[in-house]
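take a look and give me a structure for this.
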Amino acid sequence: MSRPTDRDRPWVSQAIRRIEADINRSADTHLIRLPLPHAPGIELYLKDESSHPTGSLKHRLARSLFLYALCNGWIGPETTIVESSSGSTAISEAYFARLLGLRFFAVMPRSTSAEKVATIAFHGGEPHLIDGGNVSDAAQSLAGEIGGHYMDQFTFAERATDWRGNNNIAESIFAQMALEDAPVPAWIVCGAGTGGTSATLGRYIRYRTYPTRLCVADPDGSVFHRHHADRTVQGVPACGSVIEGVGRARVEPSFIPDLIDRMIAVPDAASIAAARMTSARLGRPCGGSTGTNVWACLHVVEEMRARGETGSVVTLLCDSGERYRSTLYDDGWLAARGIDLTEAETRLAALFGTLA
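You can find the predicted model right below:
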């Protein structure tokens, strides 16, 4: 791959200014309170990352990855960008690639939702779908073949973001919580796909000396919760989850287990039931990884209530459920896979109540 030269420095400077201008045009994402009628004294908040221009939490990551690559001298005006993704990161990177006038390839499993594939194309990206195999290896191989730059979110997510502040998601959460009844959360709950978000949150919590604890929600089939419990576990044959964006078959370099206070393994049925329940209460659909987060919050809140504790819990609304209309929100699709939501829905109703 050809690296940028001194002649490209003005272009790189202009590229950084374009990204900074995009940041300046964007407002912060909302913090939404989700009522818990059966847990008095405990407040649950959702940080709504679906309101970013590309519709997901991954907008922050893509922006950071591009700035990191530009400032490291990896991207120039003729560089083709390649990424491995389950969809949302690719959507956001396609957006920034087009902003800079760069070609972008998204290497993804063929099982990625059709809605995500279409959105990548809408933003000017070129989906590259594969059957089986390791998506990251395939992306790295493609980058080598075409002389492009492999962005590699799974390696660089934890280091591309300024975890000390600079309007990262952790700083934003604590600033928005400042006027709430319990301004310092007892728990923050997030999922792990790359590990970058949990790394940023865990480092910021420690840097600011908050007593907040960090819980990471992980699909049942993922390796991350196994690795957290036993560091010798480095991989599983396959993740096997239908929840896109979280969970991995191998421990990625950006996953930093020592920053995490607790991990909760979440069955797919629980993630989907929680996503649907949350959507019904908000009046708009949210994605499956949001359901994974909310199910872990259910565990945390139930335990707080059992101990007689009060306080706040914050989690992330990662993306819109519109991207999963043909999968997680399709009853026929669930039935074909033998996914029954009944048990999870009953448990959710015990905490969140039922809609009238």
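
from here on, just use CA atoms for contacts and neighbour counts.
OK.

in the stretch 251-356 of the chain, which spans are strands?
With DSSP state E, counting those that start in this stretch, the ranges of strands along the stretch 251-356 of the chain come out as 262-266, 311-317.

what separates the longest one from the chain centre, distance-wise?
It refers to strand 311-317. Distance of strand 311-317 from its chain centroid, counting by CA atoms, centre = their mean, to the nearest Å, is 15 Å.

alongside the first, I'd like the structure of this one:
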Amino acid sequence: MTTAPLTSSESAPALALGSDSELDVDRRDPAYRGWLREAVRKVQADGNRSADTHLLTVPLPAEWGIDLYLKDESTHPTGSLKHRLARSLFLYALCNGWVRPGRPVIEASSGSTAVSEAYFAKLIGVPFVAVMARTTARSKIDLIEFHGGTCHLVDNPCEVYEVSARLAAETGGHYMDQFTYAERATDWRGNNNIADSIFRQLEREPHPEPAWIVAAAGTGGTSATLARYVHYTQRATGICVADPENSAFFGGWLGQDPSVTTTVGSRIEGIGRQRVEPSFILGAVDRMMRVPDAASIATIRVLEGVLGRKCGASTGTGVWAAFKLVSEMKARGERGSVVTLLCDPGERYLDKYYSDGWLAEQGIDIAPYQERVERFLLTGELNR
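Sure, this is the predicted structure:
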């Protein structure tokens, strides 16, 4: 966390203190406290205006006795799961005194969090700068700029942390640092967090306590919230994290080693990191799956025909893992439900995951995985 330097008018005078000196220093600034109250009110009002996101059903044969749901986070005002996180991060930073009027908020991001943070920065009237890899989808850059933010692009995705901290220090702004604070900024005990919302929406369903909830990790904050809530409310639901290629999370979880890194970045925007981020709570997760990028992309291509809409590839990563869990449950003769997340809309990735040219450039062949997904939807069998 970067704190803004004191200006000359804020500097405390030098004091010669005796051993029995009594001190009483009050630094409250009425103007700042008034701004802070209004900023917190505006961010809270955004949550109050926002209806809960939908829990969609993915049609499966009724005779399986297994229900699959998608928590549609794309309906948030900024179009992704990260809207919840950005709201929590802004409230956390504001109440900690880290965000100040007129000073910029800086964030390291793969795009969607920055879109949502740009929205909240504009809402409370502070500048916003997103530090992102140059390969970030152009549509996300456009959305950040639409909400009044600016983008600082770097060639090496691993540089986003250092560059963000440096920019915050140079400008006297605040580095939001979602990768550290995501797991602690959200109230995981309840207060309409994503886990609380899922369980409330399942109350009238045939299997109200799902066998599994699947998330894909970007910061790790969502999986931490889901797992903590499940344990806190004493449920039997398992938490599974689906991880893309080139991500450190799977290896870190497998060996319970937070020092694991990778040399290549994830091709699935929004999830997968080259290091195990501080917000990824290794001990809270019950199961992890490494999902091939081709499987993630094939899944959203097939899912478009099922749902009538495009989804981002991070959704495909989670849905592939959910399909595998459903397939295993069916093979064991189990009935129940599985929930995963629709993270953001596919329209943000038309030049990537929905482009055959991009797939060819990346050397990704999705045809075998498309066949497996289509067979699964008919038979419940996902293996080769």
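
give me the TM-score for this pair.
In this superposition the chains share a TM-score of 0.97, using TM-score structural alignment, normalised by the length of the first structure; 354 aligned residues with a CA RMSD of 1.5 Å.

mean neighbour count, the strands of the stretch 251-356 of the first structure: which tops it?
Among these, strand 311-317 has the highest mean neighbour count (mean count of other CA atoms under 10 Å), at a mean of 25.

and stretch 282-301 of the second structure, how far apart are its ends?
Distance between the two ends of stretch 282-301 of the second structure: 31 Å, counting by CA to CA, to the nearest Å.

could you redo the strands of the stretch 251-356 of the first structure as a markdown table and give each row distance to Ile91 of the first structure?
Listed next are those as a markdown table, based on distance: least, CA to CA, whole Å:
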| stretch | distance to Ile91 of the first structure |
| --- | --- |
| strand 262-266 | 26 |
| strand 311-317 | 17 |
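
got the buried residues for stretch 272-290 of the first structure?
For stretch 272-290 of the first structure, the neighbour count (16 or more other CA atoms under 10 Å) marks 272-279, 285-290 as buried.

Tyr210 of the first structure is nearest to which of the strands of the stretch 251-356 of the first structure?
Judged by CA to CA, the one of the strands of the stretch 251-356 of the first structure that comes nearest to Tyr210 of the first structure is strand 311-317, at 13.4 Å.

residues in the second structure aligned with that closest one?
Using TM-score structural alignment, strand 311-317 of the first structure lines up with residues 336-342 of the second structure.

and stretch 92-106 of the first structure, by the same measure?
Under TM-score structural alignment, the alignment places stretch 92-106 of the first structure onto residues 116-130 of the second structure.

may I see the buried residues of the matching stretch?
For stretch 116-130 of the second structure, burial by neighbour count (16+ other CA under 10 Å) applies to Ser116, Glu117, Ala118, Tyr119, Phe120, Ala121, Ile124, Val126, Pro127, Phe128, Val129, Ala130.

for the last one, which three-state class applies?
In this case it means Ala130 of the second structure. Three-state call for Ala130 of the second structure (DSSP: H, G, I helix; E, B strand; the rest coil): strand.

ok, it touching Gly149?
Yes. The criterion here is CA atoms under 8 Å, and Ala130 of the second structure meets it with Gly149 at 7.2 Å.

what's the local residue count around the closest residue in space to Gly311 of the first structure that isn't next to it in sequence?
Once flanking residues are discounted, Gly311 of the first structure sits nearest to Ile42: 5.0 Å by CA to CA, 6 or more residues apart in numbering. Close neighbours of Ile42 of the first structure, defined as other CA atoms under 10 Å, add up to 22.

do the same with the one 3 residues further on
Neighbouring residues of Tyr45 of the first structure were enumerated by other CA under 10 Å; the total is 22.

with Phe250 of the second structure instead?
24.

what's Ala274 of the first structure aligned with over in the second structure?
Aligned counterpart of Ala274 of the first structure in the second structure: Thr299 (TM-score structural alignment).

separation between the closest residue in space to that match that isn't next to it in sequence and Ile300 of the second structure?
Leaving out its chain neighbours, the residue that sits closest to Thr299 of the second structure by CA to CA, 6+ apart is Gly316, at 5.2 Å. Per CA to CA, Gly316 of the second structure is found 5 Å from Ile300 of the second structure.

I'd like to know how far the counterpart of Val373 of the second structure in the first structure sits from Asp319 of the first structure.
Mapped onto the first structure by TM-score structural alignment, Val373 of the second structure lines up with Leu348. Plainly put, Leu348 of the first structure is 21 Å away from Asp319 of the first structure if you go by CA to CA.

how about Ala274 of the first structure?
For Ala274 of the first structure relative to Asp319 of the first structure (CA to CA), the value is 14 Å.

okay, and the common contacts of the two?
Residues within reach of Ala274 of the first structure and of Asp319 at once, by CA atoms under 8 Å, 6 or more residues apart in numbering, are Thr290.

now do the strands in the stretch 51-200 of the first structure.
Assigned by DSSP E, counting those that start in this stretch, the stretch 51-200 of the first structure shows strands spanning 81-84, 104-109, 126-130, 149-150, 187-191.

buried residues in stretch 129-146 of the second structure?
The neighbour-count check on stretch 129-146 of the second structure (16+ other CA under 10 Å) flags 129-134, 136-137, 140-141, 143-145 as buried.

and the residues you listed, which two are the farthest apart?
Val129 and Ala137 (16.5 Å).

just to revisit the earlier point, identify the residue of the second structure aligned to the residue nearest to Gly311 of the first structure.
Aligned by TM-score structural alignment, Ile42 of the first structure pairs with Ile66 of the second structure.
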